[in-house]
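Asker: Here is a sequence together with a model predicted from it:
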Amino acid sequence: MKRIVLFLATNLAVVLVVSLVLNLLGVGRAVTGEGINVGALAVFSLVVGFTGSIISLLMSKPMAKWSTGARVIEQPTNSTERWLVDTVRRLSERAGIGMPEVAVYDGEPNAFATGAFKNSALVAVSTGLLANMNQDEVEAVIGHEVAHIANGDMVTLTLIQGVVNTFVVFLARVVGFFVDKVLFRSEDRGPGIGYMITVFVCEILFGILASIIVAWFSRQREFRADAGSARLLGSSVPMQHALARLGGLVPGALPSSMAASGISGSGGGWGALFSTHPPMEQRIAALQALRQGA
């Protein structure tokens, strides 16, 4: 639950901060006492909506290394590191992507892939994953992360986040204009305190709804990456075993900005709406159905 709250807060903070900065610079004056300049507001909303998402994507690799302490394997120093590099290379060739950087970081069982481009991505696994899973299971997890890269999931989620952020910014200002005009403005002047308060509240409320949409797309990409691992390995059984093993372990926490990047993570109750990953039982069932349909 803590990670879900941090994930929501991070996305909302980006939208609010970028919006505030542009308003202070005078860029966001698309709403006046006379009405709404739809074209100017649309451009403003696009800039605010996509700026944070694109910057996060471009900085994802260095930020992931820094925030997790991941150590990139330049030259394998032992048999485990050699096996990791060879496995990533083999699965990447099957997936038709360039060789990603391979890294290991200290922590409980987890793994992630990140990067703005398919041919220069990063695949990292935790020491806890290596210690608690056998090679077949780790290979399946690596296949899952390679499938994320091959599917372009990092870019797709960035675009989706940018689109929903754009709608959040646009709709919040439209609602703010009408609320301010009806309830607070007695003369034809520029938007006042009612407009600013309404926009702030709407950005939070619409941002929460937007996060539900983004989380749904994130859960769908997890199903696709599981299936992608099964295709790369030629069988869904290793991925099923890996997910079953992960379901019995406490997943390693990743920074809130990387909540969608890990191999596992789900929330119960209302938190499931904001979860970036489906429950393990659903993922295993989807793989079983894939196997039966093959």
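Answerer: Structure received.
Asker: rest of the way, CA atoms for contacts and neighbours
Answerer: OK.
Asker: If we go by neighbour counts, what in stretch 205-220 is buried?
Answerer: Burial within stretch 205-220, assessed by neighbour count using 16 or more other C-alpha atoms under 10 Å, is assigned to 206-208, 210-219.
Asker: now swap in stretch 80-99 and tell me
Answerer: Applying 16+ other C-alpha under 10 Å to stretch 80-99 flags E81, L84, V85, T87, V88, R89, L91, S92, A95, I97, G98, M99 as buried.
Asker: what's it in contact with?
Answerer: 73, 76, 100, 102, 118-121, 139, 142-143, 146-147, 149-150, 232 (C-alpha atoms under 8 Å, 6 or more residues apart in numbering).
Asker: most surrounded residue in the residues you listed?
Answerer: Most neighbours among those, by other C-alpha atoms under 10 Å: V146, with 34 neighbours.
Asker: What strand or helix carries that one?
Answerer: Element membership of V146, judged by DSSP states H and E, is helix 135-151.
Asker: got the contact list for A215?
Answerer: A215 is in contact with L273, F274, S275, T276, H277, counting by C-alpha under 8 Å, 6+ apart.
Asker: Let me know the helix or strand that it is in.
Answerer: Element membership for A215 (DSSP H and E) is helix 193-233.
Asker: which helices and strands sit right next to the next helix or strand after that helix?
Answerer: Next helix or strand after helix 193-233 toward the C-terminus (DSSP H and E): helix 237-247. With contacts defined as 3 or more C-alpha pairs under 8 Å, 6 or more residues apart in numbering; DSSP states H and E, the packing partners of helix 237-247 are helix 135-151, helix 193-233, helix 280-293.
Asker: let's see 10 Å
Answerer: Other helices and strands packing on helix 237-247, by 3 or more C-alpha pairs under 10 Å, 6 or more residues apart in numbering; DSSP states H and E, are helix 127-132, helix 135-151, helix 193-233, helix 280-293.
Asker: Could you export the ones you listed to TSV, including columns for distance to A42?
Answerer: Formatted as TSV, the helices and strands packed on helix 237-247 follow (distance: least, C-alpha to C-alpha, whole Å):
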stretch	distance to A42
helix 127-132	45
helix 135-151	30
helix 193-233	15
helix 280-293	39
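Asker: Quick one, which of the ones you listed gets closest to A242.
Answerer: Closest approach to A242 among the helices and strands packed on helix 237-247 (C-alpha to C-alpha): helix 135-151, 4.7 Å.
Asker: Pasting the second one now:
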Amino acid sequence: MVRITLFILTNLSIVFFLKLILIIIGIKINSIYMVTVFLFSFIGALISLIMSKWITLKYINGKIIKIPNNEKENFLINVIKKQANITKIKTPTMVIYNSSEINAFATGINRNSSIIALSTKLLNSMKYEEIEAVIAHEISHISNGDMITMTLLQGIMNTIVFFLSNIVSQILLATILQNKEESKNNKYLYFVISFIMELTFGLIASIIVMWFSRKREFYADAGSAKIVGKNKMLSVLYKMKEEQNNNIINNKLISTFLIYGKSKSFFNLFVTHPSIDKRIKALKNNLYY
């Protein structure tokens, strides 16, 4: 609730601040439009957050583990309950889904309504102590409130993108046509300029959101180390590095690139995770604790 309250206050601050700037520089934007932008960004972010569990389960076709059917499932249930108690959150729902990639993630509207999904490749490739560290990593994401923070940050970025693209589009249109009356009537040119501006500012906003996404991985690694021990989490990272190298050798470049990118590449600004080498170095040096 605190995060949502801060989200509302931050968005309102942005709206009023930009409105003040517009008044100072003499650009008129309908107040109804400003309120609509705010509501669109806020409600859109919340809807995506509320539906995240349902959408995820449908997309991955995951199997919810409530009653364990074998030794490994029993191990998973016991680990997730134990770690939830340690971090003082409600036990997340455990989900297993079929995948040929080592992967795990957490999602949900808050700390007490979340799921942790593990791929079959991960469960078949990792030792029990490594799986324990992976779950601890996801538990740390949940206890840190990363899912809701990520969603709310995206909502704030959406608000800024909408406003700035509108303002800059008006200024550019008036500059190009050099006639206020003519610029008001040229809707097609405005649409083109506005579209380009939204793409440009949206790109910048994505860089900010992805920067936060990469940052939170360091804290989740450190959180896992606190729960199960540093060596177990390091073992996971080394195994992930080995898998990444195998993907490159087997030309599975797309999936690897989308998560980790390439070192010293501009596109590294748009990846969701820092490089495994950086994560290993941070964990070894006791950073982000």
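Answerer: All right, it came through fine. Here the structure is a predicted model, which is why all the values come from computation and not from measurement.
Asker: care to give me the TM-score?
Answerer: For these two chains in superposition, a TM-score of 0.80 is obtained (TM-score structural alignment, normalised by the length of the second structure); 249 aligned residues with a C-alpha RMSD of 2.3 Å.
Asker: re the thing from before, what about the helices and strands packed on helix 237-247 of the first structure, which gets the closest to M59 of the first structure?
Answerer: Comparison of these against M59 of the first structure by C-alpha to C-alpha identifies helix 135-151 as nearest, at 15.9 Å.
Asker: residues in the second structure aligned with the helix or strand just after that closest one?
Answerer: Following helix 135-151 of the first structure in sequence order, the next helix or strand is helix 153-179 (DSSP H and E). Aligning helix 153-179 of the first structure against the second structure (TM-score structural alignment) gives residues 146-172.
Asker: and the matching stretch, how far from the first structure on average?
Answerer: With mean C-alpha distance after the TM-score superposition for the first structure, stretch 146-172 of the second structure departs from the first structure by a mean of 0.7 Å once superposed.
Asker: What of stretch 31-42 of the second structure?
Answerer: With mean C-alpha distance after the TM-score superposition for the first structure, stretch 31-42 of the second structure averages 3.1 Å from its match.
Asker: May I see the buried residues of that stretch?
Answerer: M34, V37, F38, L39, S41, F42.
Asker: Aligned to the last one, what sits in the first structure?
Answerer: Using TM-score structural alignment to pair residues, one finds that F42 of the second structure aligns to F50 in the first structure.
Asker: Grab the nearest non-local neighbour of that match.
Answerer: G162 (4.4 Å; C-alpha to C-alpha, 6 or more residues apart in numbering).
Asker: number of nearby residues for that neighbour?
Answerer: Residues lying near G162 of the first structure (other C-alpha under 10 Å) number 24.
Asker: Surely it touches I54?
Answerer: Yes - using C-alpha atoms under 10 Å, G162 of the first structure is in contact with I54, at 8.0 Å.
Asker: Work out for me the element the match of F42 of the second structure sits within.
Answerer: If you go by DSSP H and E, F50 of the first structure is part of helix 38-58.
Asker: Tell me the helices and strands packed up against that helix.
Answerer: Applying 3+ C-alpha pairs under 10 Å, 6+ apart, one finds that helix 38-58 of the first structure contacts helix 2-24, strand 31-32, helix 60-68, helix 153-179.
Asker: which one of the ones you listed is the most hemmed in?
Answerer: helix 153-179 (a mean of 21; mean count of other C-alpha atoms under 10 Å).
Asker: how far off helix 60-68 does that helix point, in degrees?
Answerer: Helix 153-179 of the first structure and helix 60-68 are oriented at 90 degrees to each other (axes from the mean of the first three to the mean of the last three C-alpha atoms, to 10 degrees).
Asker: Return the list of helices and strands in contact with helix 153-179 of the first structure.
Answerer: Counting by 3+ C-alpha pairs under 10 Å, 6+ apart, helix 153-179 of the first structure packs on helix 2-24, strand 31-32, strand 35-36, helix 38-58, strand 111-114, helix 135-151, helix 193-233.
Asker: how much distance is there from the third one to the middle of the chain?
Answerer: Okay, so that is strand 35-36 of the first structure. In terms of C-alpha atoms, centre = their mean, to the nearest Å, the centre of strand 35-36 of the first structure is found 34 Å from the chain centre.
Asker: Now it on the second structure. Mean distance?
Answerer: For strand 35-36 of the first structure, the mean deviation from the second structure after alignment is 3.1 Å (mean C-alpha distance after the TM-score superposition for the first structure).
Asker: Any chance you could list what contacts that strand?
Answerer: Strand 35-36 of the first structure is contacted by residues R29, A30, R173, V174, F177, F178, K181, D188, G190, P191 when judged by C-alpha atoms under 10 Å, 6 or more residues apart in numbering.
Asker: what does M239 of the first structure align to in the second structure?
Answerer: Counting by TM-score structural alignment, M239 of the first structure corresponds to M233 in the second structure.
Asker: What is the neighbour count of the closest residue to its match other than its chain neighbours?
Answerer: Closest residue to M233 of the second structure apart from its sequence neighbours, by C-alpha to C-alpha, 6+ apart: A133 at 5.3 Å. Using other C-alpha under 10 Å, A133 of the second structure has 29 other residues around it.
Asker: same question, the one 5 residues further on
Answerer: Burial of E138 of the second structure, expressed as a neighbour count using other C-alpha under 10 Å, amounts to 27.
Asker: which residues does it contact?
Answerer: Residues near E138 of the second structure by C-alpha under 10 Å, 6+ apart: 80, 92, 104-107, 115-118, 144, 146, 217, 220-221, 223-224.
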